[in-house]
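Undergrad: Quick one: sequence and predicted model below, then my questions.
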Amino acid sequence: MNTLIKLEITRTLRNKKFMFFSVLYPAALYLLIAGGASTTEIVEGTHLTLPLLMMVSMASFGAITAVLVGNSEKIAKEREKGWVRQLRLTALPGRGYVAAKVASAAVVSLPSILVVFAVAAAVKGVRLDAWQWCALTGAIWAGSIVFAALGVAIGYLATGDAVRPLTMIIYFGLSVLGGLWMPTATFPQWLRNIAEWVPTHAYAALGQAIERGDAPQLKDVTLLVAYLVLFAGGAAWLYRKDTREA
């Protein structure tokens, strides 16, 4: 299993296109959205400035890019090419294959988080206590596991041709509806009511609470755990189904 994990990490790091979109693209979006924003004006309903709010949003967006897009497309294509079938003939357990995918995605998601933080600090003068930086990094990195599980599920659900459009619809839909690209305070009330139950909204809310110096709300933590169970359970069921059909 360790050998496969090393192989997956090496393959991921060599994919320059994927590395760009996972690591540099979120930081570029941060500059586009918050680059000219005021560092003192508070966004309504958040108690945070736009540079602070978007720092968490774009760091979360980058982590989701790495674990969701990367996992879904790789797994679907490897199933189509017969690589997964070949691995089943070895002593590698199914959980080892999934662990390798999550580990390789985590290697990319951490730099994407740190690059956004560095850009926010250097360009917009964002300053937080040391514990807040550490807590933010840990919360966003750990929370990305929810979307890693979703990526695995999509990879076993879709074919190689269908996986990209399906992933993009889910990826951008969750990002927009969860408030990663714009504050949900700008949404009409009916849309805000829906957004509060989207996993990306709860994911970003963890970091926003830490920025304010507060503890994350129990509702957000519970919601993320529930989605993790749902996505992981779906991925496990789809994996077993794929195994039976192989």
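TA: Alright, I've got the coordinates.
Undergrad: For the rest of this, base every contact and every neighbour count on C-alpha atoms.
TA: OK.
Undergrad: ok, how many other residues are close to Leu89?
TA: 9 (other CA atoms under 10 Å).
Undergrad: again, but for Asp161
TA: Here the count is done by other CA under 10 Å, and Asp161 has 12 residues near it.
Undergrad: Which other helices and strands does the longest helix along the chain contact?
TA: Counting residues, the longest helix found in the chain (DSSP state H) is helix 94-124. Packed against helix 94-124, as judged by 3 or more CA pairs under 8 Å, 6 or more residues apart in numbering; DSSP states H and E, are the following elements: helix 2-14, helix 25-34, helix 50-64, helix 70-81, helix 130-157.
Undergrad: try it again with 7 Å
TA: Judged by 3 or more CA pairs under 7 Å, 6 or more residues apart in numbering; DSSP states H and E, the packing partners of helix 94-124 are helix 2-14, helix 25-34, helix 50-64, helix 130-157.
Undergrad: Structure two is appended below for comparative analysis:
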Amino acid sequence: MSVTSVSIGAIYARECQAEFRKAWRMPEFSLPTILLPLGFYSLFALALGQAGGRGPQLPLLATFGVYAALGPAIFGFGVGMANERQQGLLELKRVSPMPAQAIVAAKLIMCMVFAFAVVVALHGLATLAGGVRLPFLTQLGLAAIQTVSVVPFACIGLLLGLALRDQAAMAAANVAFFLLAVLGGLWMPMAAFPGWLQHFALLLPSYHAGELALHAVGLGDRYPASLHAIVALGETALFAAAALWAWRRQLASV
């Protein structure tokens, strides 16, 4: 292994370490990211549901796992990137020898690790308190879908963080967060919404990620899982292209 490759690997590792330290030192980010999905699941699936997995425990495990990926992605990228721009940290990093892509990669890894940790806790809560029993491979596939769903949300967050200043990014992140969570069907079944809102949900990546999670446990809607996967990948590519354009524009201005 060359010295250059070791040096680049060390740079990525240091940047990831810095992102994790920053996240843990910001309880206003880490605590809601961890506690809200678990708290909402305890309320809606356990306190208001039936025991033994016959109520909403299983479908809400699927959708709340996607919801667990939404928070760190939208706020970690959206608000975090906007704050770094506002404080001049992004410009400082750009004049250092660190590769530009390490900044985004470290944030993405941090968000995925946070999401995976919450997903594991959520699965444990559903199993121990909700009586949900899933085959190991099914549970593994569900957790993978829920964790990977960070990616499209991170692209949206990155776009917000690069396009807006810190206060505006916070407001926009809150709007995007609740829009994607509620209208994407992550908190309640889409059947509870009027018809026009159900059609609007088809435009949201959170809806398709949630449906992929539901299909993984045999509870998906009338559309095949492959269709949801194609739409989710297409929307991810669209948001990624927009975020890449904003990123290159930001780098050019440094």
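TA: Now that the structure is in, tell me what you want to look at. What you see is a predicted model; the values in this text were computed from it and never measured.
Undergrad: Need the TM-score between these chains.
TA: Here the TM-score for the pair of chains, by TM-score structural alignment, normalised by the length of structure 1, is 0.91; 240 aligned residues with a CA RMSD of 1.9 Å.
Undergrad: about what we covered before: quick one: the longest helix of structure 1 aligns where in structure 2?
TA: The aligned range for helix 94-124 of structure 1 in structure 2 is 100-130, by TM-score structural alignment.
Undergrad: which parts of that stretch are buried?
TA: Of the residues in stretch 100-130 of structure 2, those with enough neighbours to count as buried (16 or more other CA atoms under 10 Å) are 100, 102-104, 106-116, 118-123, 125-127, 129-130.
Undergrad: on that earlier part again, out of the helices and strands packed on helix 94-124 of structure 1, which comes closest to Ala235 of structure 1?
TA: Of all these, it is helix 130-157 that lies closest to Ala235 of structure 1, at 4.0 Å by CA to CA.
Undergrad: Mean deviation, the helix or strand following that closest one versus structure 2?
TA: Sequence order places helix 163-177 as the next helix or strand after helix 130-157 of structure 1, per DSSP states H and E. Average distance, helix 163-177 of structure 1 versus aligned residues of structure 2 after superposition (mean CA distance after the TM-score superposition for structure 1): 0.6 Å.
Undergrad: and the next helix or strand after helix 163-177 of structure 1, which stretch of structure 2?
TA: The element immediately downstream of helix 163-177 of structure 1 (helix or strand, assigned by DSSP H and E) is helix 189-195. On the basis of TM-score structural alignment, helix 189-195 of structure 1 is assigned to residues 195-201 in structure 2.
Undergrad: Go through the matching stretch and flag the buried ones.
TA: So stretch 195-201 of structure 2, judged by 16+ other CA under 10 Å, has buried residues 198, 201.
Undergrad: what's the offset of it from the middle of its chain?
TA: Averaging C-alpha coordinates over stretch 195-201 of structure 2 and over its chain gives two centres that are 22 Å apart (CA atoms, centre = their mean, to the nearest Å).
Undergrad: For the counterpart of Leu159 of structure 2 in structure 1, grab the count of nearby residues.
TA: Under the alignment by TM-score structural alignment, Leu159 of structure 2 pairs with Ala153 in structure 1. By other CA under 10 Å, 25 other residues sit near Ala153 of structure 1.
Undergrad: what does the one 4 residues further on give?
TA: Close neighbours of Leu157 of structure 1, defined as other CA under 10 Å, add up to 21.
Undergrad: Next, find the distance separating the residue located most distally from the centre of structure 1 from Glu245 of structure 1.
TA: Farthest-out residue of structure 1 from its mean C-alpha position, per CA atoms, centre = their mean: Leu89, at 31.2 Å. Spatial separation of Leu89 of structure 1 from Glu245 of structure 1 under the definition CA to CA, to the nearest Å is 15 Å.
Undergrad: got it, and Thr137 of structure 1?
TA: 40 Å.
Undergrad: Equivalent analysis for Ala34 of structure 1, please.
TA: Here the criterion is CA to CA. By it, Ala34 of structure 1 lies 49 Å from Glu245 of structure 1.
Undergrad: do the same with Leu24 of structure 1
TA: Counting by CA to CA, the gap between Leu24 of structure 1 and Glu245 of structure 1 amounts to 39 Å.
Undergrad: Looking only at neighbour counts, state which of these two leads.
TA: The residue with more neighbours, out of Leu24 of structure 1 and Glu245 and counting by other CA under 10 Å, is Leu24; that gives 18 against 7.
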